[in-house]
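Q: what follows is a protein structure lacking sequence information:
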């Protein structure tokens, strides 16, 4: 390090404590967005120690691509690991790279094509269950759809899974995990409250269910052609199982959360915005009528569903899944000319970047045309990374894009979902940002 490096600026008078989440006088989202107008890196007080907030999207990208310097760690990661163990979403270093290499084949193109066939069948079945004029709880419908898809991919559609209970437990865990991560002192989440008891019960149910299926698969010794089978039958160089049952459990837990809740949330918000904007709806319907003509989408259709992808990109921007993330410096770090000492907490917020008016004019307006190629090319590097990047970037990003495009296009090809007058959905504070409730009326489309 040289003496030319700068120490990040502090932010005196700007709400110095980023703890206790919603109990602050200003919401965390507002605080993080305010920091966007300051220096690229600033310091704040996080509990009893300083934290470094990275505000510049190019520096965020640099941070994420240097996984050996900026590692997962600190109290927030510890609380996350208490639920997800040492799965891909939280593991580090050589172990993480080994696990990623073992799991990567599950998301190769031919596998995604196979998964898409399953998803097309699942979404078609869901759409067949709707009735013209029916008022739908869209948040429940999308939860069920996304969970069905991830069950097909991970468990080959295990018929013994109590999907309603599993889905409810997942929702409880994500809400409770957000409270644990934003409780800097850790006191609130140790109290014998009903919310804490519900969280513990839901977490144990998820773990027990996944362990039960792993035990049954291991005992049967049958390759079901799903992700769980691939992990259980993976072998190291000496022919031994490459993963213990506990490691398989951690990976499965991670995939269930990442592969169901975030997808369902994004689809809900997309359907809300499509229903609220007649011009967006008209253009989406015109595209799916031309490409699909009333059938469910398949893998071969994805490249042609360009406006559908734009709608989803704008949804991921406006309704960012997660408020902020963190890293810890494994050694003294230099980022954009700023010195960050070893062992420091580093925070960054895609949500804040996505709502920065200097990057996205009129950031609160839903505008899929932001993602026309000629406009998207003008964005700064790192300004849109819905699945992160680097060694910790989402291993299933192409699978996620395919699932969302196939689901949204298939729905729009057969149904028009109308908002219920007077109802305005609101985001629920959680690890991801689900909608509180989204009642919509289903109208069968004629072309």
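A: Cool, the structure landed. Please read all numbers here as calculations on a predicted model, not as lab measurements.
Q: alpha carbons only for contacts and neighbour counts from here, please
A: Noted.
Q: show me the strands in the chain, by range?
A: Along the chain, counting by DSSP state E, strands occupy 9-10, 41-46, 49-54, 70-71, 135-137, 325-329, 333-335, 338-340, 345-348, 415-419, 439-444.
Q: put this next to the first one:
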């Protein structure tokens, strides 16, 4: 059963202890990022931390979180994390400022029309079958890389109307992994040091170059085909897509595609990987999931028409996103003087936002570390305040692919559960990849067991 949020009139602020002179709270964020962020709500509803020498404010109350997410003209995209993301994502939909975002969203929104998402389901179903085709009873698999390949193939086929080979998939995966795993440390590093040709900086620049080059080749290949087969890429390539009715440049299109590859690849795979991990360690939840898919599917793969009946499957994924939100750390910047929880923040103040700070609050979610899909039964979830669950963000900048992502993950999880059970591999500690932009397991081996 869900608890109740504190009254907005009682909002408090505080300062996190333990900052180091040079790196601020970077050590805590590197060592135990989720635990550190989760602990801040006990200090106040708005908590000041340090990112290197720079102060940043972390909202830990759903009322403040919702205010920030739904007013992006005042709390605009910016700050250390966003600035580093722009090093390789550019000015895509996820990183663009308020000034550009509305036009970009209007341009891309048609590709996420419900009727089109339903048409994408056939590709999702096909790629799920490809994912599990070579699985064998008793086999041990490293879950995240396999799920990442599935998600990336799906997003390129559905949204870009392009099929990519295994080599391209691996280049994109390695590039994202290198770039993301270095992004937080680069956030704390002064610009002059980021330009020094250290091994880490060279790896970062090589990964960015490989990623940009791969996406450029996808764009050029589609230009040569000159076909309108649906998805985002044909929309972006169409005349009148850009400002003042001009065609968008390859660089502008590339920024949007990289954003979609990130959202449709890494984050989708992360959510599925954590769901399989949680099910492998919670046999009662796995049993209930299998009962549902057996009744609904009868041994066949999941299809779009089955989604309304896969209610427990959906709750499993929602609870997974509560515990392990893939977009776990973002920053925004105030564009004018504001007051939050009694603190006056000048223009240019960095706001560090993490769903973890509200989604693991014990007053909102009793026993917050417990994996309990029934938290999301309507009679309980309806009592949640706005801003208590923000894995997809909120307001005008809510994830444009939330419906797409939930459909894909529900279909994948249901199909896998109808045919396979997965168990943990003993002696392996499962933990999030440290300081990656996306919260995914660092290493998640699971053993397959074919269901008879």
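A: On my side now, so go ahead. Owing to the predicted nature of the structure, the values given are computational and were not obtained by experimental measurement.
Q: as CSV, the strands of structure 1 with mean neighbour count and distance to residue 292 of structure 1 would be great.
A: Formatted as CSV, those follow (neighbours: other Cα atoms under 10 Å; distance: least, Cα to Cα, whole Å):
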stretch, mean neighbour count, distance to residue 292 of structure 1
strand 9-10, 18, 54
strand 41-46, 21, 47
strand 49-54, 21, 43
strand 70-71, 24, 44
strand 135-137, 16, 24
strand 325-329, 21, 38
strand 333-335, 18, 47
strand 338-340, 20, 51
strand 345-348, 24, 40
strand 415-419, 22, 13
strand 439-444, 19, 15
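Q: please name whichever of those strands is nearest to residue 86 of structure 1.
A: strand 70-71 (13.7 Å; Cα to Cα).
Q: one step back: ok, which of the strands of structure 1 comes nearest residue 300 of structure 1?
A: Among the strands of structure 1, strand 415-419 sits nearest to residue 300 of structure 1 (Cα to Cα), with 21.4 Å.
Q: helices or strands up against that closest one?
A: helix 262-276, strand 439-444 (3 or more Cα pairs under 8 Å, 6 or more residues apart in numbering; DSSP states H and E).
Q: show me what residue 290 of structure 2 lines up with in structure 1.
A: Under the alignment by TM-score structural alignment, residue 290 of structure 2 pairs with residue 285 in structure 1.
Q: sorry, back to before: ok, which of the strands of structure 1 comes nearest residue 399 of structure 1?
A: Closest among those, using Cα to Cα: strand 325-329, at 22.5 Å.
Q: superposed on structure 2, where does that closest one end up, distance-wise?
A: Its matched residues in structure 2 lie on average 1.2 Å from strand 325-329 of structure 1 after superposition (mean Cα distance after the TM-score superposition for structure 1).
Q: that strand corresponds to what range in structure 2?
A: So strand 325-329 of structure 1 sits over residues 330-334 in structure 2, by TM-score structural alignment.
Q: next one: stretch 433-442 of structure 1
A: So stretch 433-442 of structure 1 sits over residues 439-448 in structure 2, by TM-score structural alignment.
Q: start and end of the matching stretch, how far apart?
A: One end of stretch 439-448 of structure 2 sits 24 Å from the other (Cα to Cα, to the nearest Å).
Q: gap between it and the chain center?
A: Relative to its chain's centre, stretch 439-448 of structure 2 lies at 17 Å (Cα atoms, centre = their mean, to the nearest Å).
Q: before we move on, what about stretch 117-126 of structure 1?
A: Relative to its parent chain, stretch 117-126 of structure 1 has a centroid offset of 22 Å by Cα atoms, centre = their mean.
Q: what are the buried residues along that stretch?
A: Judged by neighbour count using 16 or more other Cα atoms under 10 Å, the buried positions of stretch 117-126 of structure 1 are 118-120, 122-124, 126.
Q: TSV for the residues you listed, including distance to residue 227 of structure 1?
A: As requested, the buried residues of stretch 117-126 of structure 1 are arranged in TSV below (distance: Cα to Cα, whole Å):
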residue	distance to residue 227 of structure 1
118	13
119	15
120	18
122	18
123	20
124	23
126	23
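Q: out of those, what pair is the most spread apart?
A: Top of the distance list for those (Cα to Cα): 118 and 126, 12.5 Å.
Q: out of the buried residues of stretch 117-126 of structure 1, which is nearest to residue 256 of structure 1?
A: Residue 256 of structure 1 lies nearest to residue 119 out of the buried residues of stretch 117-126 of structure 1, by Cα to Cα, at 15.3 Å.
Q: counterpart of the closest one in structure 2?
A: Match for residue 119 of structure 1 (TM-score structural alignment): residue 124.
Q: and the residue lying closest to its match once chain neighbours are set aside, what is it in contact with?
A: Leaving aside its sequence neighbours, residue 124 of structure 2 sits nearest to residue 154 (Cα to Cα, 6 or more residues apart in numbering; 5.9 Å). Counting by Cα atoms under 8 Å, 6 or more residues apart in numbering, residue 154 of structure 2 makes contact with 123-124, 127.
Q: in helices, which of the residues you listed fall?
A: Among the contacts of residue 154 of structure 2, the ones falling in helices (DSSP state H) are 123-124, 127.
Q: so stretch 211-218 of structure 1 corresponds to what in structure 2?
A: Against structure 2, stretch 211-218 of structure 1 falls on residues 216-223 (TM-score structural alignment).
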